[in-house]
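Asker: just a sequence and a predicted model for now, questions to come.
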Amino acid sequence: MSWEIFNIIGTIAFALSGAIIASEEDYDLIGYYALGFITAFGGGALRNLLIGAPGTTLWSQGTLFLISFLIITLIYVLPLQNLTKRKHWELTFGLLDAIGLAAFAIQGALFAKELNLPSSAIITSALLTGVGGGIIRDALAKRQPFVFKYDLYAFWTIMTGIIISFRDTTNKWELYILFILIVSLRMFSLKYGWHIPRPKKTSNTLNTNSRT
């Protein structure tokens, strides 16, 4: 039951984020549905392919598809042209994305654990479920995917998978605390610029690049 709750939370948050990016890119209605559905369900589809879950698992989520459809339609109908110009827009979108990231990372890890898969599969499932849909969304919108930046975006999903693989997941309150923790850490990493150090380019590398 716990993983279903996180599945609902993640689906709502990512369907919203996909539709809002479609609004920013001035897409038509088909573009809204494409980005919204792909963001909400793309990560789970990639996960299922990798861990060998039945393909019917995705198509059996009729209620979630309906919820996503209604949310995406609502975003399309609402006058959001000036939304991205508002003062705290980036923070709002960051929070929305953090909620989806944390919820889907937990849901993905729990899904793999219910199948009695090893820790490596649980961690991979958390990673793919958390970031897979966003990668496809950003690629379609011709944006640099968050996961390829250096602000620890994917790191939190990996940490989630590690924690769940070694913990008793029958206590739902521990999962809720983990959810709040991951959302908070993601927001702190955005606010304070936490990141994985990038390798420094040497002068030889720079000279080589300049000659090419």
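Answerer: Now that the structure is in, tell me what you want to look at.

Asker: rest of the way, CA atoms for contacts and neighbours
Answerer: Noted.

Asker: list the helices and strands the host helix or strand of residue 134 packs on?
Answerer: If you go by DSSP states H and E, residue 134 is part of helix 119-140. Here helix 119-140 touches helix 29-51, helix 89-114, helix 153-165, going by 3 or more Cα pairs under 8 Å, 6 or more residues apart in numbering; DSSP states H and E.

Asker: quick one: that helix to chain centroid distance?
Answerer: Mean-position distance between helix 119-140 and its chain equals 7 Å (Cα atoms, centre = their mean, to the nearest Å).

Asker: could you give the angle of that helix to helix 153-165?
Answerer: Angle, helix 119-140 to helix 153-165, by axes from the mean of the first three to the mean of the last three Cα atoms, to 10 degrees: 150 degrees.

Asker: between helix 119-140 and helix 89-114, how big is the angle?
Answerer: Using the same axes, to 10 degrees, helix 119-140 lies at 140 degrees relative to helix 89-114.

Asker: helix, strand or coil for residue 81?
Answerer: Of the three states, residue 81 takes coil under DSSP: H, G, I helix; E, B strand; the rest coil.

Asker: residue 22 is in contact with that one, correct?
Answerer: No. With contact defined as Cα atoms under 8 Å, residue 81 does not reach residue 22; the gap is 11.2 Å.

Asker: hold the first one in mind and look at this next one:
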Amino acid sequence: MLHILFLIAITAEAMTAALAAGRRSMDWVGVCLLGCVTALGGGSARDVLLGHYPLTWVEHPYYLAITAGAALATIFLPKIMRHLHQLFLLLDAVGLVVFTVIGCNVAMQLGLPTGVVIVSGMITGCVGGVLRDVLCNEIPLLFRRELYASVSVITGCLYIAGLYLGYPHLLVTIGAMLVGLALRLLALRFEWNMPKFVYAEEKTADPGDR
């Protein structure tokens, strides 16, 4: 189940990244690169940080073919993509919770502490989008608005807690992902945001103004 959802999620992530590339007037190579980085970047960053080799797309090269192909296909489907905005928001939310659980599993297989397991899930779920925004010269969505990383953390915590309490693995997996998905969709529907820190330098009075 996770593997099928993973394939759907990386396809959707690659296609939405292709649209971001199009808004920046990137060439076809840029479209493919951005699609692959967005879809697979979170898992790659996790594996590098945890020393988990080979990287996912190195072990399974067809992931690159899927993401690059999906990104290229988007070039010929821009009008259709406009009508599928809500669907891709749903698939992005699915990808977030699926990537989170997969990231947690990788860290647990390495026998890492609980805190690292949760962070591993968050990196897997969120870093691809951060890399996309950085390459598009934008402040990452993760740092600007909406509940995103926090949804990943909550999903990871529920997943780890359920396993720790001894509940069946399948039940814990489905339950954690459903809660995370519902929270993400509610955040989109009601525009729930994290508190923002706004700092502005106070203008120093000019002695000549006295």
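Answerer: Perfect, thanks for sending it. Everything quoted here is computed from the prediction, not taken from an experiment.

Asker: report the TM-score for the pair.
Answerer: For these two chains in superposition, a TM-score of 0.83 is obtained (TM-score structural alignment, normalised by the length of structure 2); 203 aligned residues with a Cα RMSD of 2.6 Å.

Asker: what does the helix holding residue 134 of structure 1 contact?
Answerer: Residues outside helix 119-140 of structure 1 that contact it (Cα atoms under 8 Å, 6 or more residues apart in numbering) are 18, 35, 38-44, 46-47, 51, 100-113, 144-147, 154, 157-162, 164-166.

Asker: between the helices and strands packed on helix 119-140 of structure 1, which one is closest to residue 62 of structure 1.
Answerer: With Cα to Cα as the criterion, residue 62 of structure 1 lies closest to helix 29-51 of these, at 11.8 Å.

Asker: what residues sit buried inside the helix or strand that the closest one is followed by?
Answerer: Sequence-wise, the next helix or strand beyond helix 29-51 of structure 1 is helix 56-59, with elements assigned using DSSP H and E. Burial within helix 56-59 of structure 1, assessed by neighbour count using 16 or more other Cα atoms under 10 Å, is assigned to residue 58.

Asker: average separation of helix 56-59 of structure 1 from the aligned part of structure 2, please.
Answerer: Its match in structure 2 and helix 56-59 of structure 1 itself, once the structures are fitted together, sit a mean 3.1 Å apart by mean Cα distance after the TM-score superposition for structure 1.

Asker: tell me what angle the very next helix or strand once past that helix forms with helix 29-51.
Answerer: For helix 56-59 of structure 1, the succeeding helix or strand toward the C-terminus, using DSSP H and E, is helix 62-77. The directions of helix 62-77 of structure 1 and helix 29-51 differ by 150 degrees, with the same axes, to 10 degrees as the criterion.

Asker: tell me what helix 62-77 of structure 1 is packed against?
Answerer: Short answer (3+ Cα pairs under 8 Å, 6+ apart): helix 62-77 of structure 1 packs on helix 2-24, helix 29-51.

Asker: in TSV, list those along with mean neighbour count and distance to residue 205 of structure 1.
Answerer: Output for the helices and strands packed on helix 62-77 of structure 1, formatted as TSV (neighbours: other Cα atoms under 10 Å; distance: least, Cα to Cα, whole Å):
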stretch	mean neighbour count	distance to residue 205 of structure 1
helix 2-24	23	36
helix 29-51	22	36
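
Asker: now those as JSON lines including distance to residue 187 of structure 1?
Answerer: What follows is the helices and strands packed on helix 62-77 of structure 1, written out as JSON lines (distance: least, Cα to Cα, whole Å):
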{"stretch": "helix 2-24", "distance to residue 187 of structure 1": "15"}
{"stretch": "helix 29-51", "distance to residue 187 of structure 1": "20"}
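
Asker: related to what we said a few turns ago, give me the stretch of structure 2 that the helix holding residue 134 of structure 1 matches.
Answerer: Aligned by TM-score structural alignment, helix 119-140 of structure 1 falls on residues 114-135 of structure 2.

Asker: quick one: the matching stretch to structure 1 mean distance?
Answerer: Relative to the matching residues in structure 1, stretch 114-135 of structure 2 has an average distance of 0.7 Å after the fit, by mean Cα distance after the TM-score superposition for structure 1.

Asker: got the buried residues for that stretch?
Answerer: Buried residues in stretch 114-135 of structure 2, defined by neighbour count with 16+ other Cα under 10 Å: 114, 117-133, 135.

Asker: coming back round to it: tabulate the helices and strands packed on helix 119-140 of structure 1 in JSON lines, adding columns for distance to residue 69 of structure 1.
Answerer: Listed next are those as JSON lines, based on distance: least, Cα to Cα, whole Å:
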{"stretch": "helix 29-51", "distance to residue 69 of structure 1": "7"}
{"stretch": "helix 89-114", "distance to residue 69 of structure 1": "17"}
{"stretch": "helix 153-165", "distance to residue 69 of structure 1": "26"}
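
Asker: out of these, which is closest to residue 192 of structure 1?
Answerer: Proximity of these to residue 192 of structure 1 was assessed by Cα to Cα; the nearest stretch is helix 89-114, lying at 12.3 Å.

Asker: for residue 111 of structure 1, see how far away the residue lying closest to residue 49 of structure 1 once chain neighbours are set aside is.
Answerer: Counting by Cα to Cα, 6 or more residues apart in numbering, residue 49 of structure 1 lies nearest to residue 55, which is 7.6 Å off, once chain neighbours are set aside. According to Cα to Cα, to the nearest Å, residue 55 of structure 1 and residue 111 of structure 1 sit 14 Å apart.
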